[in-house]
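1. The amino acid sequence is not available; the structure is as follows:
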């Protein structure tokens, strides 16, 4: 049943064992032998949470993309931040990027594979922005490949149902708070039904191909490749996965299907990106010495995410550390006369505490404020994000480090608050939490920028980061 909560340990233990062969070396050899560049269109910055050694671009002119295509390495990210836009805005942006990327690829003489990386809890502008990029690049006849598996965040797909791990349980995604998102809500945990729901019935659930765990773990790459090769144009294929080895089998199968002419439109979470680019995970997490600047100024947390997990993390941070709290009241930001005073007061307090060497958490009030419809809710989110950025822009000195919590928040802080045009992903500070090193065209070159997804980590995750970097 797609609405049944499962015991995580018992469920995973009952599955067939992983495919026995390690496939990453074979994948890496294929990636090296190919001149193809993998371009990840990331609808917020959190998609960098599984990789290292890849650049992130926040601009996408033809010349910028051509340079990136000609730079050594398996691929690069383009930060679109499209989840902060309404559907029309996201599609216009996707079309622009697709046209520029296709032009740049032709000028560079480089073939590309595009991954639309989105939220592992199924929120985002699917299928619309995927369709817009594909139309711009002339690939719109390809079928979708859907893979939201992301173990660092506890996201597993079993028997076609996508689950979110909550302590010892696996909860169907449609039963979580993520499914009630004002802009991107959904009612189906079964991925076949989810695709049918999101395509408004254009692709009926009964026509959708599924790669099962038996296909992956018993049949291996050959079985998976044969199934993928049989998926027809303008159709869809969903993938079950609970381990990175499952994804390796999938990618090996994709290579086989590609040799038979079958290509896909990828809509995936971050785990697929790491395997598709052939990146071996770092052996350890980044250390304090690698992350903290030599300055007396405090470190800064900026929290805009409103999901329940983030709220619990902020509460723990305030209870368990001596961090200086700077709360920004959303009700004041939305009132006709209170916005400017709220911004000025928060900015003054944050600067005072940072200059005294205290770590500061700048956070929005935790009560969720939504509009009457998806567009109004996105508009409210934009007002809040704009206000946080105005506060960030008043910070007078480079913090020792900066943590941004939430996808839209971290994108806006990077592009508008820190003027980042390009950064390098250097690794993770904890599972699913990436760190960028800012490059020369930014407000604070060389600073560590920690991109913390709203829906990742346990209740003490922010506490752990603050204590590690204190």
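-> Cool, the structure landed. Since this is a predicted model, take the numbers as computed values, not measurements.

2. contacts and neighbour counts: CA atoms only from here.
-> Noted.

3. For my notes, confirm residue 437 occurs in a strand.
-> Yes. Using DSSP: H, G, I helix; E, B strand; the rest coil, the assignment for residue 437 is a strand.

4. was I right about it contacting residue 423?
-> Yes. The pair residue 437 / residue 423 is scored as a contact, 5.7 Å apart, by Cα atoms under 8 Å.

5. Those two: who's more crowded?
-> residue 423 (25 against 20; other Cα atoms under 10 Å).

6. list the helices and strands the helix or strand where that one lies packs on?
-> For residue 423, the host element (DSSP states H and E) is strand 422-430. Applying 3 or more Cα pairs under 8 Å, 6 or more residues apart in numbering; DSSP states H and E, we find strand 422-430 packed against strand 55-57, strand 433-438.

7. Excluding its own residues, what touches the helix or strand just after the last one? List them.
-> Going back to what we said before, that points to strand 433-438. Moving toward the C-terminus from strand 433-438, the next helix or strand (DSSP H and E) is strand 448-452. Contacting residues not belonging to strand 448-452 are listed as 45-46, 291-293, 401-407, 410, 429, 432-438 [Cα atoms under 8 Å, 6 or more residues apart in numbering].

8. Can you tell me the SS state at residue 146?
-> Applying three-state DSSP: residue 146 is strand.

9. structure B:
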């Protein structure tokens, strides 16, 4: 594992770029014709880096009309998230859903003269998901509806808040603990062995070639390395200490992607928020020149692209602001099976001795007796919520299969059971708060368990990595909902969030 400092030594220093500079650039471009980023989020954890934006779990034209018109702090917002949950679907279903979302978004925008849309395909910072299928479908649908062709697909999986960075065209995970300061190529991590979305390459150009089965060769990929992203730093260093001008980088980025056509893949080095903001300025310049771009990105890209400040983590008081919390216990639902989730669950159960623990046995769910088993589970959860917080988790032994379709079927069966438990509990005895751990888990709990249709992303419960949704309608209105990705945080993170929200912590 190389040291991050050694890898970065070959590149210029980052350029300090205030979020306001990006926001002003976007505002200038949108003054005559407002633009909204429509973010197709393949699981709900993509909202963890943003704040005060609308999120939809349904995508009919009327839902988009609500999101485009909804005002927060007296202003319409320049991005809206759509929870597609396509990472839990097979490729054919994912394609249908992406097309439906794009068509309906464009139909809603057509009702507002001058409103322009750009599309973001938000996916995993560890490279799991339906790539290149999703950006392909989005691009094809935009062309079919509007006649507009996509010149380039900008691929930015980096998530510095969670330790995912791209340097020299290679995507890495930062080490923690004894490995702090070291970088592991992402193809050498457990995420690359995902049963449905595994991969072999950490070099992004080769990853594109691998996942596109050669349709895009590695040498056809445009790589925006840190020499380009940080061109302003290099320019200042060579001009007798003159002030750094971020527009130097913006021009360099726009120049570098000028040749993009017919959905050319474009990958970007990102190590920090400043790099993301430099990229945002460059993309804005490229689009101002007429380039039509589509984005395939990790969570923090949208925050930087719209010039949003990094929101400080919410306190427990802020999480309940505007609502009166109930005296019931909170519900913590854990579905993810990655190693960090299991460690977080163990830390929570050991520290929160007052919480009741209910395990959902996956083997039983796959048997004929599942219905009666779920009845018993709901009764237990409701009874325990009357006394305090309840931790509901699926059994930790992951049932593995070499068949991707069968893996998805098992995942759906388990998720359906978790949803049923949450929904029936909500209707019987609403909890004080709900935390859902894991991508598919948090998506299904939001859309089906809590029946959230429209919500506002209020901000992070931990710096940049755990999202608080405020449901604005439905039976969960007034109940803080925490979307907690399976693969983020340290061993203490789940306990830290629960402690903030609980009124029963020992």
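-> Arrived safely, thanks for sending. Computed from a prediction, not measured in an experiment: that's the story for all the values here.

10. which residues in structure 2 does the strand holding residue 423 of structure 1 match up with?
-> Mapped onto structure 2 using TM-score structural alignment, strand 422-430 of structure 1 covers residues 454-462.

11. gap between that stretch and the chain center?
-> 12 Å (Cα atoms, centre = their mean, to the nearest Å).

12. That stretch against structure 1, how far on average?
-> Its aligned residues in structure 1 lie a mean 0.5 Å from stretch 454-462 of structure 2 after superposition (mean Cα distance after the TM-score superposition for structure 1).

13. State which helix of structure 2 is the longest.
-> Ranked by residue count and defined by DSSP state H, the top helix of structure 2 is helix 404-428.

14. Double-check residue 202 of structure 1 against residue 194; I have them as touching.
-> No. Using Cα under 8 Å, residue 202 of structure 1 makes no contact with residue 194, being 11.9 Å away.

15. Could you check which of the two is surrounded by more residues?
-> Between residue 202 of structure 1 and residue 194, counted using other Cα under 10 Å, the more crowded position is residue 194 (20 against 12).

16. mind listing what the more buried one touches?
-> The contact partners of residue 194 of structure 1, by Cα under 8 Å, 6+ apart, come to 186, 187, 188.

17. Look up the closest residue to residue 132 of structure 2, ignoring the ones flanking it.
-> residue 212 (6.2 Å; Cα to Cα, 6 or more residues apart in numbering).

18. Kindly report the same for residue 358 of structure 2.
-> Excluding its sequence neighbours, the residue lying closest to residue 358 of structure 2 (Cα to Cα, 6+ apart) is residue 392, at 4.8 Å.

19. Look at the one you found and give its secondary structure.
-> Going by three-state DSSP: residue 392 of structure 2 is strand.

20. can you tell me which residue in structure 1 aligns to it?
-> The alignment partner of residue 392 of structure 2 in structure 1, by TM-score structural alignment, is residue 362.

21. I figured that match was touching residue 299, is that so?
-> No. Taking contacts as Cα under 8 Å, residue 362 of structure 1 lies outside contact range of residue 299: 10.9 Å.

22. hang on, the earlier thing: the residue nearest to residue 358 of structure 2 and residue 364 of structure 2, how far apart?
-> 15 Å (Cα to Cα, to the nearest Å).

23. Same question for residue 383 of structure 2.
-> Per Cα to Cα, residue 383 of structure 2 is found 22 Å from residue 364 of structure 2.

24. need the contact list for the residue opposite residue 171 of structure 1 in structure 2 once aligned.
-> Residue correspondence, TM-score structural alignment: residue 171 of structure 1 in this structure matches residue 184 in structure 2. Contacts for residue 184 of structure 2 (Cα under 8 Å, 6+ apart) come out as 1, 2, 172, 173, 174, 175.

25. hey, which of the helices and strands packed on strand 422-430 of structure 1 is tucked in deepest?
-> strand 433-438 (a mean of 25; mean count of other Cα atoms under 10 Å).

26. roughly how far is it from the heart of the chain?
-> The chain centre lies 13 Å from the centre of strand 433-438 of structure 1; the measure is Cα atoms, centre = their mean.

27. any residues touching that strand, and which ones?
-> Outside strand 433-438 of structure 1, the residues that reach it (Cα under 8 Å, 6+ apart) are 46, 48-51, 420, 422-429, 444-453, 456.

28. So among the residues you listed, which ones count as buried?
-> The neighbour count (16 or more other Cα atoms under 10 Å) marks 46, 48-51, 420, 422-429, 444, 446-453, 456 as buried among the contacts of strand 433-438 of structure 1.

29. Which residue ranges of the stretch 51-200 of structure 1 form strands?
-> Under the criterion DSSP state E, counting those that start in this stretch, strands of the stretch 51-200 of structure 1 are mapped to 55-57, 75-79, 112-117, 144-147, 155-158, 161-166, 169-172.
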